[in-house]
Every structure is written in C-alpha cells, then in structure tokens.
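Student: Predicted structure and sequence below. I'll ask about it afterward.
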Amino acid sequence: MANDIDSAFDFRPGAQVPLSGAAGETAATHALASAAYRDSDVDEILKANSEWHKSEVKKGRLSLFKPDLGEAFARAVQVRMLGGARKPLIQSFGTEPQAVVEHCLAATRIRKERDTRLTGVTVLFGVLFLPGLLMWLMIFQIKKTLSGSENKRTAALGTAVLVVACGLAVIFLIKLPFAGLLGIYVRAMVIAPVIGWLLARQICERTAQDLRGRWESLLAGGGIGAKIPEAVPGSPGETAAERLRQGLAKLTAEQQSNSVFYAGPKGILGMGTRWGSWQLAEDLVPREGTKEIHPFRSWDVIRSIHDQLRMLERGPLHTGGFPTPSIRHWIVSPVAENAKEVARPSGTDVEAFQVRGHEIQRICNEQQFGSGDRHYLGVQFRLWDGQLVITMLITVTVLHETLRIEVTGHALGPVHTLFTTKPKAKVKEVSKTVKFWETREIKQPLIEPLDVVRLAARAPFTWFPPILDYLGGKLVLPEPFGLRHAWADKPWRHRFMADDALRAATPVLRVVHAAAIRVLEENGVDTERFGTRSLLLSGLVQDPTPSKADVYDA
C-alpha cells in the first residue's frame, strides 16, 4: 500500500459524505447494527454461524463478568474495524459498515454512561464496605455457576444457596456478636451492598429501556441515529477523536476497494459462493473473404460488454425490470481456503485501496494464465434492502487462437434471522384475583436480579477492557472478517430471493454474448460458431437448479 493511505482519501474540505452503501440498503445494515444494543446471552450469536464462517465465544475466568451479546459484539467490531493494527477487511456488499460501527460506538457510549453511575454506586455502597461486597459477590458467583448447569437439580441448588445466604444474613443482623462502632459497621457491611443493588437496578433498568428502544427502532425501519460526539474533534489537540474520525474514513475507503479475494470453495469473500458458471470458448477464425482478423485485445471486448451492461435497466416493456446495477472492474486475488488474513494490492498502482485504471487494463490483457491476480467485470444487484446481493462476474481470456468468455453467478443471502428478531417484552401471565378463569399480563423488569450484580461488578473495569476480556471472556470474530458475509444465510431457502438470483443470469449472459460477438464481427472474426454456442448456453442458463460450482468433485 502506498504510504500514508489516509492522505489519499481524508481531509477533504467540506462535509464528509459516506461513500459506502446506497439508498434502500438499510435492512441488512440495521439488522447488524441492532446487535450492538441487544441484552441477550452472548452465546446466541453462535446460532448464526455458517458453513464457512464461525464466530467463537472465548470464556473468561469468572462467569459473573461474562458480557452480554451487545457488549461483546460492539467491543469486538470496534476493535476489529477501527483498531490501529487491524488486518485488512472484506467488503460488506449491501450494507454500510461505517453505520454499523457508529452504532457500536453509540451503544458503548450509552453503556459507559451507565457504568459511570454504577461505579459511583459500587464505590459508595461496595468498596467502603468491601468485606460485605466480596461476600455477596461470592454468593452470586456460586449461584450463577450452579444455575448455568444443565442439571436441573444443580440449577435449583444455586437458588437454594442464595435463599440460605439471605436467611443467614438476617439472622446475623439480629443476633450480632459485636457491639459499638464495629457492630454498626458489620451491620452496614451486610446491608449497604443490598441498598446499592436496589439503586443499581434502577440505573440498569433505565439503560435497558433505552437500548431496547434503539434495537426495536432499527428493526422497525426508522432507525435512531447513532450519536458519537467523541468522533468529532473539537480542537487540533484532540488526538483520540481525530484517530477515530480517520479510522471511520479509512473504513469507508476500504469498503470502496475494487480488489476482492477468491478463497476456493468459499467463493469470493464478501460476494458469496459461485452457484453457476457458463463458458463460451471458440477458435478465432477469420471471416470468409478475409485473410486475417484485425488485432484486438481482451480489454476491447470487456469495454464493449461494460457499455452494453449499462443498458440492462432499460427494456422494451414498462414492467419494472432490473434496478440500476453497480458495474465495476474487479481485481481478484487468490487466497487459501482457510486463510486467516488477506493482503490488499500495494504499490504505485494503488491509491486509497483502489487499483488504478491502467493497472486494471494491464491485468485484463496480460495476466490470464499462471500466477497473479485476475480481472473480472462485475454487474451487481443489491436487492431486498440489501438483504440479497447478486453478482455476475465476466472474464475474457485469449490463449493461442481460443477466446473464452466466462460468466459466473455469485449470490449472498440475507443476514441470519438472529439479527432480525425484535425484542420481546418481558411479561408474566397470571390469573385474575376475582375472575380466576381469566388471565392478565404483568410487566416484568427487563433486567434480572443476577444481571444487576453482573453489570455492577463489570462497571469499574469498563475503562480497562483487556481486564474485562480476561475475567469475563470475549467474542472472537471469524477471519478474514467482513460484517456482511460473516453472518450471511443462504438465499436458496427464500423462494423469491432464489428466483431473483436465477432470473438475473439469463439477460446478463445474453447481453455479454451479444456485446462480445459484436466486437468479433467488427474485427473480422467468423462468429458462426460463437453464435451457435451462445444459443446453447442460453438454453443451459435457464436450468432452475443452482449448483456448487466452486466445489470440484474430482
């Protein structure tokens, strides 16, 4: 990469306008962003693991310090996508990764404000009465450990331990063997943490309502804007804010990179696996009446195809049809199937993560055989509010006297349903007092009693995240990491999405073939065989069954 990447895309005068995403790509973005506000168990995210990309939850030393899903997700995403020494990221097609990261920062800020209040409560009602605090924490740790057991008897024993401890505490207060100031302190040592717990519960409940409101608003389509004032430098000396702002700008620039990575059976990272492949390969023979064909290069064919693909959204009938596609030249680098990181192209031919035009043209014309990067022309449709990303890739190669035009289809499905579930109100159904045959719902607190203890115990360590990671564990993201493909589901389980992916192939294939044949005719090539082969492929592409084209059964 060229030196000082930030200078290539940062410090533009005027307002900073996000480059990533497009209008209507909100569903997938909001679904992923909502994870930052969730208060469910962190292990829930393991349900969203796919065949190729698996998250892990690294366990800590004490289950009492275990983070919830929102805390772990926001922390992991921030570090991975904004960290100073972070590895290259995979593009998140159909989403705006900067918006997701901003929501993670906003959620962290809300929790830090809560933790500031909880720390004050912990110091006043806990640290000043440390022996009592440690005693209660030990009791709750035992309860949490026993309650997490799959054995029902062991889980019930955890509740029994807490009940017995409370009973002993009451007896201890009534028949205390100490008198005077020591007796008062010992009584306060038992009571103060309980009072602190009551205050902490109110603080946690208010924050939980705020977080859940943002979670629900995002999935409802409205979306509360992420407020991150810490990313706006107020003066030249605010280096932390400036680094954060530059990190967000770098993230947006990397999202726009035109280099992608092919990981064998995993397909192109970020675009999904290859579900179909159609190849037109025939000899370049001069047309009858001409001695030889006019010289041309692969780039001439690609340029003609590019121009024709821009007309895809137009048709003879007013039936809606294709939305405006994104048509780009991609540089594809091969990586190992189980590679844990990727390396983007670097050097004078790259600027702000973008491979320059002259280098793209050189790769298209010269790197068609052997090692090295390859050139693909891609037409991409981002549908269903970003939940479905259909990419058709075209490559043209000329080896000896044979010209080959290959069209491959890639499909990236919707984000896992875990991210699209709305928060459920915590209610308890009970019988009415008089009309006992009827029931009514009683609203329950959003925060469980044990969760209040967990949050209060974690609060003082919020400013030392590595310690929290050590004590409570953390979420380990799949590598190479990209927000979109890490938790993408297969589109074939959704009938309409599958239909859209299959329907896009035929018109794209025919436009590609028509444009290529036109260039061949202009250069004196006999196109009869190309036309016959094209008609055959037009029939094969209508096969309604997608396949695993990246898995070679040999």
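Tutor: Thanks, I have the structure now. Numbering: from 1, shown residues only.
Student: Every contact and neighbour count from this point should use C-alpha atoms.
Tutor: Fine.
Student: elements contacting the host helix or strand of Leu403?
Tutor: Using DSSP states H and E, Leu403 sits within strand 402-412. Judged by 3 or more CA pairs under 8 Å, 6 or more residues apart in numbering; DSSP states H and E, the packing partners of strand 402-412 are strand 274-283, strand 388-399, helix 495-522.
Student: Give me the buried stretch members for the last one, please.
Tutor: Residues of helix 495-522 classed as buried under the neighbour-count rule (16 or more other CA atoms under 10 Å) are 497-498, 500-502, 504-506, 508-517, 519-520.
Student: Please identify the buried residues of whichever helix or strand comes after that helix?
Tutor: Moving toward the C-terminus from helix 495-522, the next helix or strand (DSSP H and E) is helix 528-540. With burial defined by 16+ other CA under 10 Å, the residues of helix 528-540 counted as buried are 530, 533-534, 537-538.
Student: second one coming, line it up with the first:
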Amino acid sequence: MTVESGYADFFGPQVPRTGDEGQTPTFALASAAYRDNEADEILKANSEWHKSAVSKPRLKLFRPNLGEAYSRAIIDRMLGSGRAPLIQSFGAQPQVVVEHSLAAHRIRRERDNWLSAIMVLCGVLFLPGLLVWLLVFQIRTTMAKRDDKRAGALATALLVAVGGLAVLFLIRMPFDGFWGWYARASIVAPVLGWFWAKRICERTARDLRERWDSLLSGGSVGAKVPEAVPSSPGETAAEQLRQSLARLSAEQQSNSVFYAGPKGILGMGTRWGSWQLAEELVPADPDREINPFRSWDVIKSIHDRLRMLERGPLHTGGFTKPSVRHWIVSPIGENAGGVSRPEGADVEAYQIKSHAIQEICNKQQFGAGDRHYLGVQWTLWDGQLVITMLITVTVLHETLRIEVTGHALGPVHSLFTSKPAAKEKEVQKSVRFWETRKVKLPLVDSDEVVRLAARAPLTWYPPLLYWLGGKLSLPEPFGLRHAWADKPWRHRFMADDALRAATPVLRAVHSAAIKVLGRTGWTRRSSGPGRRP
C-alpha cells in the first residue's frame, strides 16, 4: 500500500452539504441587510480569492449605506431575471438571507414612500429653497469627510452661517406680494419637511436595528415577504418572485461543483491535505476464476462504510451524523467570471441523475471531462465550521488508485457577527479638560436625514441611483457563504476538528477497498509507503 500525504495552504473553503441546520452563518449574513454602517465596511471582509467592491459615488449625498447596498446587491444577483448560476452556499441557507434582504428592502421602501411624499410637498413645490439647502448639505458632507479636523468644524460653521442668513432673509425680505411669501415658504418648507422626515427615519432606523440585534441574539424575528405569495392568478410579479426563490432553493441542492485551479473547488476552497492509496492489482489465486470490478463498485463499498462513521464501539461522543453524497466536479479557469450548470436529459432540477453519475465514475478517469467525487461532510459549531473529505477512485490498467482530499470552511467574517452599537463619541470635560466622557449621538443625524430624503424619489429608478451614488459589486462566481468565509485555523478547536476527521475516514476508505478486492478475487502488490515530494 502506498500512502502519500501532503499539506497545502489551509484557506477558508466550503463544503457541499444538504439539509444542515447551522443557523449562525445564515443569520449573520442576513443581518447585513439591516445594518446602517458605511458601505465601505464590507471591504474588510474581503479574502484573498473573493473581493467585493463599492463604486465611488459621483455625489456623496446619494451614497448608500451598508444595508441598502447589500440588500439591493443580493436581490439583484440572486433573484434577477436571467441571472448567472450561483455557487452553493454550503453550511448556510441562502433563501433565508434573500428573504431578509427582501424584508429589509420592503421596510426601506415604505420609508422612502413617505419621504418621497415629503419631498414633493416640502421640496419640489418650493424647489429654489430645496436646491439651496441640498447644495449646503452637499458642501458640508464633502468637507466633513476630510481627515483634517478643522474641516469638520468649518462644515458645521457653514451650516450655522447659512441658517443665520436664512433667518435674516425671512426678516428683511427684499420681495413683496406673492413672490415674497413664496420666497419665505421656500426657506421654511424644506426645514419643516426635514423635521417630519427625521421622525420617520428614526422610527425606521429603530426597527432595522432591532431586527439586526435579534438575528444575532438568536431571536425569532422572521422575514416578512408578502409580495412573494400570490393572492390571485393575475399577480405575475409575485409568481415570478416565488419561482425565483424556488429556483434558488433547487440550485442550492445541486450535486455539481466547479474546480477553479489554485482557488480549488468553488465553495470549498483550496485543499489542506491529500492522501493517496495506489495498488497494483494481481489475482489472489491464478487457478481460480476472478470477478472483474469497476470504480463504481469500490465507491459503493466506501459509501456504505462511510455511513457507519457515526457508530463506534465506545460511548465517548465522537462523530455526529455525516452527510455522504456523490458530486460531479467540472473544471473552469482560475479567473473565470462565471459558471454554467450542466444541462440535458441527464439533469433534472439542477441534479445530475444517478445513472449519469455512475457513468462518469466508471469512464471519465483520464483526459477531458467532468470527474466524480464521493464526499463525506460534517457541519459543526452551529454551522460555523464545515468539514469535508472528498474521495475519488480510478482504475488505470492494473493500478487501483484512491485519492482522499480534506477541505474545511471556516466561520463567516467577524464583520457580520458584530451587534449594533450605540452611537456615541468621546469629548473633553469642560472643567477637567484632561479627562474625556462619552456623549450619546442621535440615532439619525441631520446629514443622514437629508441623505435619505434625497435618495427616496430615486429609489423608483435604481440605475440612476446607482450612477449617482454608487453600488456594491459582488465577487464572481458568487456564492453567499464562501465569499465572506474566514480562515478556520485561526480557531484552535476548529482546526483540531478538521485534522481529527481525517484518520477515521482514511481507515474506512482503506478497509472498504480491501473488502472489494477480496470479494472479487483480486489482491494487491504494494510498492511500499512513500510521501509526495
């Protein structure tokens, strides 16, 4: 028997799994739809292989925050008409994330409807005053974003100065009659609209933050998406949304994955360990008739043996119930911008049929084409760690070769697990100036109210809003979980779990292969133990 072991970089990969019950990654990814941080915060979660991007806004007044950009990007990418195929989000439930993105978008849409009405009543009807106030806030926002501390103070002074000029203009109006009163209303109406909009924005912000906190605290907050439930045959939009969600769930259960060169199997990452068993086949008894076998016979025996891993002779805990499944791996380029799912008579609802899997296992072992792997995987740490061992069997001439590779997917980036913090800042004490104290800030400040009110009318035409304020671009080929997975070996116990799973699997694979050889009348002639250089 030849056993070769090698270790490569232990990147944050991901493992195909069906029916897992880990909720932590799902709720962490869903919570991003309710957040009110700056959109650039998501760039902290970029990894070596998967990088999101936030386009630079042409006008900062129209820039989105993290929740707005994230939920819009998720909805467009995962439910858009004619969308490209997705990479499975193993260890998570992408439909739940999409539903929360829809729910967050619906809450913001209701807020924007009110803000749009306020903009019409208090802004568009008094357009000169609105444009002046928007110009002031745009200049103030641009100045406040500079690193120079004096710029922030100057921006605040600008707003105070303009307010003083507005009061003076009201008192000493240079016009009389209708235009005089219209000029006064143009100054006052946008300010009154701002106070009205502030109450609406604060109410929505509290709702969004409560949902954000509840998801990360294990609460029972659910995503309300009534627009996905058709109430009559004529509601085509609701029916299309329902079908898109059903398609998303079906694609999540697909048994085909993609190998992208150094990036490894997409959704699983690069492998951290590889073991190979190579046997020269010889008849056990030359005088006795032997039975031929194929790769599928060995795979079936390994499959049956792996299903018994949860059962052990000692009552000391051990393995949880594994998921054992057949996978078809398709090769794509390292820098491929997308993938294409298999199609044809051998595919049904994104699932490659059993007879096609068996044919690939037996015939496509050398040269071009897809390859077959048998995977055994566990979802641990409430879904934060997913471990897989992939097994492939080849029979070339008189050599039986079995390769086992280990993969591990770590937790989602800590950015997604951070709870909402109270908005506050440190200021110097008035008397003991060498000490500081924390001062609570309003949940929605004046700049945020203006930003939301200015964006509200444009939310009905997203392309213009994207052009003015920018948007979030997701990494391709896109999958929710692997795009923001962290490295599992940063957690000592997670790394230990991944390493400990290897030996029992290797022993089960070896004993199953020897059992097939003995049953068919073959034996092995080993070249001795060796190690991959």
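Tutor: Sure, I can see it. As the structure is a prediction and not an experimental result, all values here were calculated from the model.
Student: Can you tell me which of the buried residues of helix 528-540 of the first structure lies closest to Gln202 of the first structure?
Tutor: In terms of CA to CA, no member of the buried residues of helix 528-540 of the first structure lies closer to Gln202 of the first structure than Ser538, at 65.6 Å.
Student: I figured that closest one was touching Thr506, is that so?
Tutor: Yes: with contact defined as CA atoms under 8 Å, Ser538 of the first structure reaches Thr506; the gap is 6.7 Å.
Student: thinking Gln116 of the second structure is in contact with Ala456, fair?
Tutor: No Gln there; residue 116 of the second structure is Ser. Yes: counting by CA under 8 Å, Ser116 of the second structure touches Ala456, with 5.5 Å between them.
Student: and the end-to-end length of stretch 56-72 of the first structure?
Tutor: 11 Å (CA to CA, to the nearest Å).
Student: Quick check: buried residues in that stretch?
Tutor: Neighbour counts over stretch 56-72 of the first structure (16+ other CA under 10 Å) mark 57, 60, 63-72 as buried.
Student: returning to that earlier point: adding distance to Gly370 of the first structure, write the helices and strands packed on strand 402-412 of the first structure out as a markdown table.
Tutor: Converted to a markdown table, these look like this (distance: least, CA to CA, whole Å):
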| stretch | distance to Gly370 of the first structure |
| --- | --- |
| strand 274-283 | 19 |
| strand 388-399 | 12 |
| helix 495-522 | 24 |
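Student: closest to His485 of the first structure out of these?
Tutor: Closest approach to His485 of the first structure among these is made by strand 388-399 (10.4 Å; CA to CA).
Student: Average offset of the closest one relative to the second structure?
Tutor: For strand 388-399 of the first structure, the mean deviation from the second structure after alignment is 0.6 Å (mean CA distance after the TM-score superposition for the first structure).
Student: What's Pro460 of the first structure aligned with over in the second structure?
Tutor: Counting by TM-score structural alignment, Pro460 of the first structure lines up with Pro457 in the second structure.
Student: Could you find the closest non-adjacent residue to that match?
Tutor: Computed as CA to CA, 6 or more residues apart in numbering, the closest residue to Pro457 of the second structure that is not its neighbour in sequence is Ser116, at 5.1 Å.
Student: Just give me the neighbour total for the one you found.
Tutor: 23 (other CA atoms under 10 Å).
Student: about what we covered before: which ones among the buried residues of stretch 56-72 of the first structure lie within strands?
Tutor: Val57 (DSSP state E).
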